[in-house]
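Q: give me coordinates for this.
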Amino acid sequence: MESNDELVDGMIKAMERLKSGDPALNTLASYLYKADHRLYEYLDKLKIYTELEKPTPQQTQDAGKLLEKIVFLLFKGLEGLQSVKSFQSAGPQYDLLVSGDDIGWKVVCKTLYLEWENRDIVIEAKATKSPLEDKQFARLCSIMEHNLRGAGLGIFVTLNGASGFPKRDSTRQRAVSDCRLRQIIFHARTNKIIVVLDKEDLFQLTKNGTLIEILIRKIRDLSELSGLPTTPAEQFQEIDLPTHLKMLYHSNG
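A: Below you'll find the model as predicted:
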């Protein structure tokens, strides 16, 4: 009888044969991200920090290190990860740079719409209370275009998102500006992707598969530009229809 690890290995090899964008890849996302049990403890500590009205400089510094630990555990859970680095290069400081070279990582790339020659993922952790500013977004765009040429996906892990992005529980966004505008232009010019995770996204990532599911939705929305925030990971379906069509979707005829 095959062990669970052997079964998962067989599924991943089968997933490698599917085409990028195939719905079956999304269904099997739980095999591509294994949540670390330590995330519960660290995310509880992060939640306490986010509820502080006036954190001290020391608390803010500690929150930065805590967020970096969370980021490390998140991306350590990706299938096929073989290279994980955090270092000061000749130029920029990289919070985290992850990649792989085997079939598992190839399936991760295919699921996240990444070309194999651009299979590296660079992650920036920002524990500031204010939304990410455009100049910080511009910095990562420059790094991915000129320094990390093999990075096809950039991810900001933040507490309160980025300027110009749709806010939760807000009406549909019709115009783009600030970081959101830069995200769109950068993708159009380079075909590379930068997405933003906020604290509400982070608090969902304690279940297997959730990191992959949320990244898929954020990447897809870069093309769709729905003007709405990303739906939670537990919502298996994303329904964005006018009322007269939504009624038909929910009825059985």
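Q: can we go C-alpha only for contacts and neighbour counts from here?
A: Fine.
Q: please, where are all the helices along the protein?
A: Taking DSSP state H, the helices of the chain run over residues 4-15, 23-27, 39-50, 57-76, 103-111, 134-142, 178-190, 199-202, 210-224, 243-250.
Q: most tightly packed of those helices?
A: Greatest average neighbour count among these goes to helix 103-111 (a mean of 23), per mean count of other CA atoms under 10 Å.
Q: touching that one from outside, list them.
A: By CA atoms under 8 Å, 6 or more residues apart in numbering, the surrounding residues in contact with helix 103-111 are 12-13, 15-16, 19-21, 25-26, 32, 78-81, 99-100, 115-116, 119, 216.
Q: swap in stretch 217-235?
A: Stretch 217-235 is contacted by residues 112, 165-168, 170-174, 184, 193, 195-196, 201, 204, 210, 213-214, 238 when judged by CA under 8 Å, 6+ apart.
Q: in PyMOL, how would I select the buried members of the contacts of helix 103-111?
A: Here is the PyMOL command that selects the buried residues among these (16 or more other CA atoms under 10 Å):
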select buried, resi 12+15+16+20+25+26+32+78+79+80+81+99+100+115+116+119+216
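Q: in strands only, show me the contacts of helix 103-111.
A: Judged by DSSP state E, the contacts of helix 103-111 include residue 99 as members of strands.
Q: that older thread, put together CSV for the helices of the chain, with distance to residue 155 on each row.
A: What follows is these, written out as CSV (distance: least, CA to CA, whole Å):
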stretch, distance to residue 155
helix 4-15, 24
helix 23-27, 19
helix 39-50, 18
helix 57-76, 10
helix 103-111, 14
helix 134-142, 9
helix 178-190, 11
helix 199-202, 12
helix 210-224, 9
helix 243-250, 33
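Q: among the ones you listed, which is nearest residue 91?
A: Between residue 91 and the helices of the chain, the shortest separation by CA to CA is 11.7 Å, and it involves helix 134-142.
Q: and the angle for the closest one with helix 178-190?
A: 20 degrees (axes from the mean of the first three to the mean of the last three CA atoms, to 10 degrees).
Q: need the residue closest to the centroid of this structure.
A: Centroid check for the chain by CA atoms, centre = their mean gives residue 215 as the closest residue, at 3.9 Å.
Q: that residue reaches residue 112, doesn't it?
A: Yes: between residue 215 and residue 112 there is a contact under CA atoms under 8 Å: 7.2 Å.
Q: quick one: end-to-end distance for stretch 202-209.
A: Stretch 202-209 has an end-to-end distance of 13 Å (criterion: CA to CA, to the nearest Å).
Q: gap between it and the chain center?
A: Remark: stretch 202-209 is offset 11 Å from the chain centroid, using CA atoms, centre = their mean, to the nearest Å.
Q: second chain to compare with the first, below:
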Amino acid sequence: MPTQEELVDSILKSLETLDRDEPATDKLATYCYTADKRLPNTLEKFAKHLKIKNPSQSQLKERGNLLEQIVYLVFQGLKGATSFKSFQSAGSQYDLLVTGDNEKWKTVCELLYLGFTQRGIITESKARKDKLQDKDFARLCSIMELNLTGCGLGIFFTLEGATGFPTTEKSNRQRKISDCKLRQVIFHAKTQKYIVVFDKDEILKLGENGTFITMLTRKIRDIRELSGIPPEPVENFQEIDLPAHLKEL
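A: Below is the predicted model:
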């Protein structure tokens, strides 16, 4: 009887032959992310911390540390990741730089539309109350283009998201892009690299198996499609964005 690890390895090998643009691939893609057992408890602490009104400086620092711990544990659950680094380089502070050098990581890269020569992922954790501004995006774009040329994906983990992105509160489809969203699109057009943003509501869902890969895939796909609406919640297996006469079918 094969072990669970052997079964997962077999599934990941099968993923190599699948078309990554097929929505059905999402079901198997979830096996690429198994939430670390320590993550739910850390997420619970983080959720409680977010409810503190008028936090002190020490509490704000603790919130930032919790967010960085969550990000690290999230990547511990991503199959194939073998290198985890957080350091002050000659020019920049890297919150977390993650990559892998094996077939499992290659499968993850395929699912995330990343070429294997640009298989690195760089993250920035921002535990502040306001949305990311264009200057935050511009800094990460510069790092990925000039310093970390082997990184094909950048991820912001934030509380309130970023300026210019469509929100669930708006009922109308966003037809114009500005601020951080504009920077995201131009950077991808220029470099074919991706930068995506997670807000606190999305972060709190990362304790469930498969969620991280599913969210990343949908966020990356939307950079290519520019639908003008937020990606479907991770609970929805299918992404349906159709006019009424087609949706009723």
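Q: now do the contacts for the residue mapped onto the residue nearest to the centre of the first structure from the second structure.
A: Under the alignment (TM-score structural alignment), residue 215 of the first structure pairs with residue 216 in the second structure. By CA under 8 Å, 6+ apart, the residues touching residue 216 of the second structure are 112, 196.
Q: what distance do you get for residue 216 of the second structure to residue 7 of the second structure?
A: 24 Å.
Q: same check on residue 134 of the second structure?
A: From residue 134 of the second structure across to residue 7 of the second structure, the span is 44 Å (CA to CA).
Q: just residue 51 of the second structure next, same as before
A: As judged by CA to CA, residue 51 of the second structure and residue 7 of the second structure stand 41 Å apart.
Q: and for residue 44 of the second structure?
A: Distance, residue 44 of the second structure to residue 7 of the second structure, using CA to CA: 30 Å.
Q: do the same with residue 122 of the second structure
A: Distance from residue 122 of the second structure to residue 7 of the second structure, by CA to CA: 29 Å.
Q: do the same with residue 24 of the second structure
A: Per CA to CA, residue 24 of the second structure is found 19 Å from residue 7 of the second structure.
Q: same thing with residue 233 of the second structure?
A: Residue 233 of the second structure is 28 Å from residue 7 of the second structure, by CA to CA.
Q: how about residue 174 of the second structure, what does it touch?
A: Contacts of residue 174 of the second structure (CA under 8 Å, 6+ apart): 166, 227-229.
Q: could you work out the most separated pair of those residues?
A: Greatest spatial distance in those: 166 and 227, 9.5 Å, computed using CA to CA.
Q: shared neighbours of the two, anything?
A: Shared contacts of residue 166 of the second structure and residue 227, defined by CA under 8 Å, 6+ apart, comprise 173-174.
Q: settle it for me: which of those two has more neighbours?
A: residue 166 (21 against 15; other CA atoms under 10 Å).
Q: enumerate every residue touching the more buried one.
A: Residue 166 of the second structure touches 173-174, 228-230, counting by CA under 8 Å, 6+ apart.
Q: okay if I get these as JSON lines plus distance to residue 148 of the second structure?
A: Compiled in JSON lines, the contacts of residue 166 of the second structure are given as follows (distance: CA to CA, whole Å):
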{"residue": "173", "distance to residue 148 of the second structure": "34"}
{"residue": "174", "distance to residue 148 of the second structure": "32"}
{"residue": "228", "distance to residue 148 of the second structure": "29"}
{"residue": "229", "distance to residue 148 of the second structure": "30"}
{"residue": "230", "distance to residue 148 of the second structure": "28"}
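Q: just the buried ones among these, please.
A: Among those, those classed as buried by 16+ other CA under 10 Å are 174, 228-230.
Q: which one of the residues you listed is nearest residue 161 of the second structure?
A: residue 230 (11.5 Å).
Q: from residue 164 of the second structure, how far out is the closest one?
A: From residue 230 of the second structure to residue 164 of the second structure the distance is 12 Å (CA to CA).
Q: likewise residue 129 of the second structure?
A: 16 Å.
Q: which residue is the nearest non-sequential neighbour of residue 37 of the first structure?
A: Among residues not flanking residue 37 of the first structure along the chain, residue 206 sits closest, at 7.5 Å (CA to CA, 6 or more residues apart in numbering).
Q: quick one: contacts for the aligned partner of the one you found in the second structure?
A: In the second structure, residue 206 of the first structure lines up with residue 207, judged by TM-score structural alignment. Residue 207 of the second structure makes contact with 35-36, 39-40, 43 under the criterion CA under 8 Å, 6+ apart.
Q: equivalent analysis for residue 164 of the second structure, please.
A: Residue 164 of the second structure is in contact with 177-182, counting by CA under 8 Å, 6+ apart.
Q: now, the contacts of stretch 217-235 of the first structure that are in strands?
A: Secondary structure from DSSP E places 193, 195-196 of the contacts of stretch 217-235 of the first structure in strands.
Q: which of those residues count as buried?
A: Buried members of these, scored by 16+ other CA under 10 Å, are 193, 195-196.
Q: now these in CSV, with distance to residue 74 of the first structure?
A: Listed next are these as CSV, based on distance: CA to CA, whole Å:
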residue, distance to residue 74 of the first structure
193, 19
195, 15
196, 14
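Q: looking at the residues you listed, which is nearest residue 148 of the first structure?
A: Taking those together and measuring to residue 148 of the first structure by CA to CA, the closest member is residue 193, at 13.0 Å.
Q: and for residue 243 of the second structure, the neighbour number?
A: 8.
Q: look up how far residue 114 of the second structure lies from it.
A: Computed with CA to CA, the distance linking residue 243 of the second structure and residue 114 of the second structure is 31 Å.
Q: just residue 23 of the second structure next, same as before
A: Counting by CA to CA, the gap from residue 23 of the second structure to residue 114 of the second structure is 17 Å.
Q: ditto for residue 84 of the second structure
A: Distance, residue 84 of the second structure to residue 114 of the second structure, using CA to CA: 18 Å.
Q: what about those two, which has more around it?
A: Just comparing residue 84 of the second structure and residue 114: by other CA under 10 Å the higher neighbour count belongs to residue 114, 22 against 14.
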